[in-house]
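Q: Got a predicted model here, sequence first, then my questions.
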Amino acid sequence: MSRAARLLHLLERLRAHRRPLPGAQLAAQAGISLRTLYRDIATLREQGARIEGDPGVGYVLRPGFTLPPLMFSEEELEALVLGARWVASQSADPALAQAAQGVVNRIGSTLPETLRLAVETSGLFVPPRADPYPSAPWLPALRQAVRAEHAVWLDYLDEAGRTTRRRVWPFALAFFDQARLVAAWCELRQDFRHFRADRVRDLADTGERYPERRHLLIRRWSVQMGHARHMDAADRS
């Protein structure tokens, strides 16, 4: 393993833990001596990594350090480019598709010639869809509301063809093959609900932050969905 790759793996191991990791453990995992580990830690600190700790205490990486793009491996770059190409070609959200294409262009512009050529000619492509996605013009506004944790007013067409108006707290978007679903807390139903983006008839961002943080809503929703799946499996048994 090259030294650059070893430094990258050391950063990834530190990034995966919130508590200090003993130097001996880090050295053993990397197959290097403690002296070499201490030199690697010093090198990373010189490059701007906020690594706190000392020998005998352990080391922890504080938030705020961003890996430069050239430190991704060739396989990681292929995965990033392939994912961005999928979003650019498969998304019904033009703004998100444009952003994905921007990612592909930026990765290509920052790589050295040999690595850029290897990624661009990797042979990994995403074919265009034969059947277009249902129109979902509200996706950009919904993404922004999720990001800002804003409550929104929805005019929504249900399966029976009725349009209802309700205030919801959108906290997640799911990109399925045939639909885009919004997970939200519905103030009308006082429960979690899922809405198809292509059935939204009108949307107005209130500009007001909903009272519960997004990560807490996701946690409660995940628990409820897990319980519902468990009950459904029990009913079928």
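A: Looks like it came in fine.
Q: make it CA atoms for all contacts and neighbour counts henceforth
A: Will do.
Q: Show me which residues of the top helix by length along the chain are buried.
A: Longest helix of the chain, by residue count under DSSP state H: helix 214-236. For helix 214-236, the buried set under the neighbour-count rule, 16 or more other CA atoms under 10 Å, comprises 214, 217-218, 221.
Q: Now do that helix: distance to the chain's middle.
A: Remark: helix 214-236 is offset 21 Å from the chain centroid, using CA atoms, centre = their mean, to the nearest Å.
Q: again, but for stretch 144-158
A: Taking CA atoms, centre = their mean, the mean C-alpha location of stretch 144-158 is offset from the chain mean by 20 Å.
Q: ok, second structure coming up, stack it against the first:
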Amino acid sequence: MRRADRLFQILQYLRGGRLTTAAQLAEKLEVTPRTIYRDVAHLIGSGVPIEGEAGVGYLMRDGYDLPPLMFTQEEIVALVSGARILQSWGGTRMAAAAQEALVKIDAVLPQEARPQVGQVNVHVMDGIAQHGHWRDYLDRFEAASEAKIRLRMGYADEVGQQTNRVVRPLGVWFWGKVWTAVGWCELRDGFRMFRLDRISALEELDRFRPLKGQTLKDFYELGAYRR
């Protein structure tokens, strides 16, 4: 989690004047209490009226709030529609994050704008609910591409032949009905695109360093994804 996101979360937990300890915040945000101490000190230094101290707890009195977010109607439609698409077609963690994002957007919108969120008439049919493993693999492949972690996976080609691959993940693509993962395949010594519904197993290995000729930029320059 980025620090900016963590600071925002701390403010949300402290709203309403509830005494919250650094240990409780650390558990919720999956960081150490020492990190919470530094973050709270930063917020106080920025002028946020947080009271308390380390070892006792912190609270923020009623009356302080973040400036309301201002979106146009078109922007609200875009945000809600995108979140609903991810809830139905994204990974498990993506879907949960999309739902949380909608809650946060609704919480910080001005009172007069909140009804617009529920009035967005863009709806999405759940097309992959029966294929739950897609969602898990989507989350894991996306996270591995961000963290630069090699993956070992079982994969079936279009005729059902099973192979074991070691892949350096580069990202995931959505084609309207199916997700594909792109990576440098060590078995084939080249770029490959893998349909997530054909992956039978996925295991994290070690970290890798991007090599010249094996990066996402190189993949785009080849134009293989357009074929």
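A: Structure's in. What do you need? These numbers come from a predicted model, not from an experiment.
Q: For structure 1, which segments count as strands?
A: 51-54, 58-61, 150-157, 163-175, 180-186, 191-196, 200-209 (DSSP state E).
Q: picking that back up, contacts for the longest helix of structure 1, please.
A: Contacts to helix 214-236 of structure 1, defined as CA atoms under 8 Å, 6 or more residues apart in numbering, come from residues 146, 149, 171-172, 185, 192.
Q: let's see 7 Å
A: Here helix 214-236 of structure 1 makes contact (CA atoms under 7 Å, 6 or more residues apart in numbering) with 149, 171, 192.
Q: before we move on, what about stretch 68-82 of structure 1?
A: 8, 104, 111, 119, 124-125.
Q: Once you drop chain neighbours, what's closest to whichever residue in structure 2 pairs up with residue 153 of structure 1?
A: Superposed on structure 2 with TM-score structural alignment, residue 153 of structure 1 falls opposite residue 152. Closest residue in space to residue 152 of structure 2, ignoring its immediate chain neighbours: residue 166 at 4.4 Å, by CA to CA, 6 or more residues apart in numbering.
Q: Likewise for residue 101 of structure 2?
A: residue 83 (7.7 Å).
Q: quick one: what's aligned to the one you found in structure 1?
A: Applying TM-score structural alignment, one finds that residue 83 of structure 2 aligns to residue 84 in structure 1.
Q: right, and its match touches residue 99 too?
A: No: between residue 84 of structure 1 and residue 99 no contact is recorded; they are 8.7 Å apart, counting by CA atoms under 7 Å.
Q: Look at those two and report which has more neighbours.
A: A side-by-side neighbour count of residue 84 of structure 1 and residue 99, using other CA atoms under 10 Å, places residue 84 first with 22 against 14.
Q: okay, now residue 69 of structure 2: neighbour count?
A: Neighbours of residue 69 of structure 2 (other CA under 10 Å): 12.
Q: What of residue 148 of structure 1?
A: By other CA under 10 Å, the residues close to residue 148 of structure 1 number 16.
Q: Could you do the one 10 residues further on as well?
A: Per other CA under 10 Å, the neighbour tally for residue 158 of structure 1 reads 13.
Q: same thing with residue 167 of structure 1?
A: Number of residues near residue 167 of structure 1 (other CA under 10 Å) recorded here: 20.
Q: contacting residues around it?
A: Neighbour list for residue 167 of structure 1: 151-154, 186-187 [criterion: CA under 7 Å, 6+ apart].
Q: What lines up with it in structure 2?
A: Per TM-score structural alignment, residue 167 of structure 1 is aligned with residue 166.
Q: what residue lies at the spatial centre of structure 2?
A: The residue lying closest to the centre of structure 2 (CA atoms, centre = their mean) is residue 94, at 5.2 Å.
Q: Residue in structure 1 paired with it?
A: Here residue 94 of structure 2 is matched to residue 96 in structure 1, going by TM-score structural alignment.
Q: that older thread, and the angle for the longest helix of structure 1 with strand 180-186?
A: Inter-element angle recorded for helix 214-236 of structure 1 and strand 180-186: 100 degrees (by axes from the mean of the first three to the mean of the last three CA atoms, to 10 degrees).
Q: Nearest to residue 13 of structure 1 among the contacts of helix 214-236 of structure 1?
A: Closest approach to residue 13 of structure 1 among those (CA to CA): residue 171, at 29.8 Å.
Q: so what's the closest residue to that closest one other than its chain neighbours up against?
A: Distance criterion CA to CA, 6+ apart; nearest residue to residue 171 of structure 1, sequence neighbours excluded, is residue 146 at 4.9 Å. Applying CA under 7 Å, 6+ apart, we find residue 146 of structure 1 in contact with 170-172.
Q: For residue 146 of structure 1, give its distance to residue 78 of structure 1.
A: 29 Å (CA to CA, to the nearest Å).
Q: returning to what we had before: pretty sure the match of residue 153 of structure 1 contacts residue 206?
A: No: contact status for residue 152 of structure 2 versus residue 206: not in contact, 10.1 Å apart, counting by CA under 7 Å.
Q: more crowded one of those two?
A: Counted by other CA under 10 Å, residue 152 of structure 2 and residue 206 do not tie: residue 152 has more neighbours, with 16 against 8.
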